[in-house]
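with the input below, show me the fold.
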Amino acid sequence: MRRVEHVMGFPVSLRVDDERVPAGAADAVFAWLREVDERFSPFRPDSEVSRLDRGGIGPGEVSADLAEVLARCEEYRVATGGAFDVRLPGRGLDPCAVVKGWSVQRAADLLRAAGVRRFCLNAGGDVVAAGGPWRVGVRHPERADRLCTVLEITDGAVATSALYERGAHILDGRTGLPATGLRSLTVVAPTLTEADGTATAAFALGRAGVAWAAARPDCEVFAVDEEGKVLRTPGLPVATAAAA
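Got it, this is the predicted structure:
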């Protein structure tokens, strides 16, 4: 079964390779992601995030889901010394860097709970996979038609932060300026919650973010710095054919 929808501002594709797909499993995935977009988008004036930002609700009145997201945002802010920050001066509250990975991981958990065993869920290039091996390409930061490497994932997640899709959109919270030092940074982790948040936070740190991300539990890293040098951890699950 294959299905693609445009949700939260990017394409989300679901592929399930089980012989039998539980009824309603895919519907539940996309319904959840649409719900997340309505509740947590900073671009929707009626979302919970927007209402919190303008004082319509207090910090003690947020949902358990938003409280979880904001707690993870704060964890990354503290861990990076403020390089990652969802409350930058002059800007509204924007937890999208954590919401994306968190919500797509939750969608993957819905699939597992429904009994789906072999699937690949790709949300704008960030991937959760189960029942592999699955091969996930890491795009070249300068050439859209080339890959830097191909990863082999059995059960886990891959997320990339880079300049090639949205330009210098990741800011260093310590300066308020675009992060520098890296062209792209990819993290492999057990969950997309961890992979996506770590990739963004590490990119905000600049070149020092490579070592920072590599030091986090169960994270492997592939990065290209601003000079084109490739940096990667020894445990990176590179596909055999790609390594050859």
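
make it CA atoms for all contacts and neighbour counts henceforth
Fine.

so which residues of this structure form helices?
Under the criterion DSSP state H, helices of the chain are mapped to 25-40, 48-53, 64-79, 96-113, 192-205, 208-214, 240-243.

here is the second sequence; please produce its structure so I can put it next to the first one:
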Amino acid sequence: MMLERIGASTPLAFPDPSQQICVFSDASDVGYAIVVTQVADWKNDLPIHEQQHLLLVCKGEMFRDSQANWSIVEKEAFPVVQACTTLEYLLQRANGFRLYCDHANLIAIFAPDKELKKHVKAKLQRWVMRLTGYIYTIEHIPGANNLWTDIVSRWWHVRDGSQSVKKINFVRTRSAQEISQLRPLEDSAFDWPSNESLADAQQRHVRSAPPDHTVVDGLVCVEGKPWIPAATKRLLARLLVVAHAGSPRTSRRTGNAERNE
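Below you'll find the model as predicted:
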């Protein structure tokens, strides 16, 4: 069985500098393909699919991560740039190479005699610059004649007729932070500190009270001032807000003065 498969496979040829190199590219929704051939006896009067090709390279990969979200033109352009990046040893030739793709828009983007258009995305502009060191011509090929690259680009989609590629987006969420108000005292939900709330907090943390404390009108005092337990963070915050903004009467008077101005 293994020998039969080896015998039925297409052999790879050795690159010949005197022969014409042809690069075929294609992309599907899930992957891309690159096929490189050489033609020993190039005939200008024959279409590309009737030339006698010898296979040099046949490769393809899936689009991964953010690549899966690319636009169609980006997916179609990527294998062209990938070929010029990974196959430089093969494509840097004195007589150049012929590039074939079935996406008509790529002709205007990668044509060596065309200037870069302003509407072309920055990513495509960088990709176009990658080809500036090569001698090549680019031509459109009908999809029906670009069969092998089309098959390889879709090879990853369905292996046995039942499996398919599923895309899952991972999203990390976090709870929205509450926006602090400019005037907290004007918030109807603001909990004003009182003797009752202070006495309740002192009772819950009475074991941490200083040994020299006294009790005045039901409140634990130190040196004649109410003792605020260090563990009562929310109570301390409310007291600091009131100390900064002033009493309710002062706050209202200040607000009225600002509005009168």
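
what's the TM-score here?
Comparison of the two superposed chains (TM-score structural alignment, normalised by the length of the first structure) gives a TM-score of 0.22, and 85 aligned residues with a Cα RMSD of 5.3 Å.

re earlier: reformat the helices of the first structure as TSV; add mean neighbour count and distance to Val158 of the first structure.
Shown next, in TSV, are those (neighbours: other Cα atoms under 10 Å; distance: least, Cα to Cα, whole Å):
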stretch	mean neighbour count	distance to Val158 of the first structure
helix 25-40	18	18
helix 48-53	20	26
helix 64-79	16	18
helix 96-113	21	10
helix 192-205	28	6
helix 208-214	20	13
helix 240-243	11	16
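
could you dump these to CSV with distance to Val230 of the first structure?
CSV is the format used below for the helices of the first structure (distance: least, Cα to Cα, whole Å):
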stretch, distance to Val230 of the first structure
helix 25-40, 34
helix 48-53, 37
helix 64-79, 24
helix 96-113, 24
helix 192-205, 14
helix 208-214, 11
helix 240-243, 14
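
quick check: which of the ones you listed is nearest to Leu151 of the first structure?
Nearest to Leu151 of the first structure among these is helix 240-243 (8.0 Å), distances taken as Cα to Cα.

related to what we said a few turns ago, of all the helices of the first structure, which one comes closest to Val150 of the first structure?
Of the helices of the first structure, nearest to Val150 of the first structure by Cα to Cα is helix 240-243, at 5.7 Å.

run through who's touching that closest one.
The contact list for helix 240-243 of the first structure (Cα atoms under 8 Å, 6 or more residues apart in numbering) reads Thr149, Val150.

so which elements touch the helix or strand hosting Ala108 of the second structure?
Element membership of Ala108 of the second structure, judged by DSSP states H and E, is helix 104-110. On a contact count with 3 or more Cα pairs under 8 Å, 6 or more residues apart in numbering; DSSP states H and E, helix 104-110 of the second structure meets helix 72-86, helix 122-130, strand 136-140.

let me know the next secondary structure element after the shortest one.
For strand 136-140 of the second structure, the following helix or strand on the C-terminal side (DSSP H and E) is helix 147-154.

before we move on, back to that, can you redo the helices and strands packed on helix 104-110 of the second structure as a markdown table with distance to Phe110 of the second structure and mean neighbour count?
Converted to a markdown table, those look like this (distance: least, Cα to Cα, whole Å; neighbours: other Cα atoms under 10 Å):
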| stretch | distance to Phe110 of the second structure | mean neighbour count |
| --- | --- | --- |
| helix 72-86 | 9 | 19 |
| helix 122-130 | 6 | 14 |
| strand 136-140 | 7 | 18 |
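
can you redo the ones you listed as JSON lines with distance to Met2 of the second structure?
Below are these laid out as JSON lines (distance: least, Cα to Cα, whole Å):
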{"stretch": "helix 72-86", "distance to Met2 of the second structure": "30"}
{"stretch": "helix 122-130", "distance to Met2 of the second structure": "41"}
{"stretch": "strand 136-140", "distance to Met2 of the second structure": "38"}
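
which one, of those, ends up nearest to Val222 of the second structure?
Nearest of those (Cα to Cα): helix 122-130, 69.3 Å.

output the contacting helices and strands for that closest one.
Checking 3+ Cα pairs under 8 Å, 6+ apart, helix 122-130 of the second structure ends up next to helix 72-86, helix 104-110.
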